[in-house]
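Q: Structure for this input, please:
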Amino acid sequence: MKSLILITVLSALVACYEASAELPGGYSVVYDDTVDGNVMPNTEINARNQNFRLIYEVVAVASAAIGRVKNSFVTYQGPNNVRVDRLVITNHVQPASVFHSTLGTNNMEVRFVSNVSQPISSTVRMYQRSGAGRAFGEPAFHLVVLVLMYFGFSQLA
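A: The predicted model follows:
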């Protein structure tokens, strides 16, 4: 009977190990308008981000303190014509909880709360849908400014 229990436990451990090997590039939690908090492998996220463009990326870190819980905040305040449509969080150390503000605005705040005596180490990426708006400094904006300046100066001369 003891050997049967031992074999069952070992086979469960092997199954868990094989399941963890299915995500070789790691995993991330994706928040967007279609699903809320969907866990995806990083390779699948890269394939699905073709309709999005990265607008902000930062690594949130906080060192461990023995017997204490740590907090880390990530804040993004973009121009009015930029909207955060997708939030991707890759946790290198699993935090106790993650809170974020609503999507679809130009301001985003993400708060990490660690487990007791653990650090915080997470990568936060914010995306905007491609073609949803243009940030200041893009080539199309400069082309419009140059055309207006050219025609404006030619009218004066």
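Q: hey, let's count contacts and neighbours off CA atoms from now on
A: OK.
Q: residue closest to the middle of the chain?
A: By C-alpha atoms, centre = their mean, the chain has its centre lying nearest to Val88, at 2.2 Å.
Q: secondary structure element for it?
A: strand 86-93 (DSSP states H and E).
Q: Another for comparison:
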Amino acid sequence: MRSFIIITVLSALAACYGAAVLPSEDEMVTIIYDDKSPNGIIMSRADFDARSQGWVLLSEANDLIPAVEGQVQSIRMVYRA
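A: From the prediction side, this is the model:
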């Protein structure tokens, strides 16, 4: 019984640690809205960088958005053509 409790506690700690680790910037996604996908398409950072080569920056904004209490979320809006 004692080993079962230890295994359960260790499993719970591993799950909490996995949920608490923030993703790196490479793992984040970007949502693209354009004439081909008006509802948005989700792209990885690498796919977005490859697609946006040669675009000209029109505007850029970094804002904090309302989040769950105790958490901070930010959004980066970039307009390119």
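Q: TM value for the aligned chains?
A: Once superposed, the chains reach a TM-score of 0.52 (TM-score structural alignment, normalised by the length of structure 2), with 72 aligned residues with a C-alpha RMSD of 3.5 Å.
Q: residues touching the residue nearest to the centre of structure 1, list them.
A: Ser28, Val29, Val30, Tyr31, Val124, Arg125, Met126 (C-alpha atoms under 8 Å, 6 or more residues apart in numbering).
Q: go on, Asn62 of structure 2?
A: Ser74, Ile75, Arg76, Met77.
Q: Mind putting the residues you listed into TSV with neighbour count?
A: Listed next are these as TSV, based on neighbours: other C-alpha atoms under 10 Å:
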residue	neighbour count
Ser74	11
Ile75	10
Arg76	10
Met77	12
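Q: mapped onto structure 1, which of the residues you listed hold?
A: With both residues aligned by TM-score structural alignment, their matches' C-alpha atoms under 8 Å, the contacts of those that structure 1 also has are Ser74, Ile75, Arg76, Met77.
Q: where does the second one land in three-state SS?
A: What that stands for is Ile75 of structure 2. Recorded secondary structure, Ile75 of structure 2: strand (DSSP: H, G, I helix; E, B strand; the rest coil).
Q: how near is the aligned residue in structure 1 for it to Leu10 of structure 1?
A: Mapped onto structure 1 by TM-score structural alignment, Ile75 of structure 2 lines up with Ser122. Relative to Leu10 of structure 1, Ser122 of structure 1 is positioned 32 Å away (C-alpha to C-alpha, to the nearest Å).
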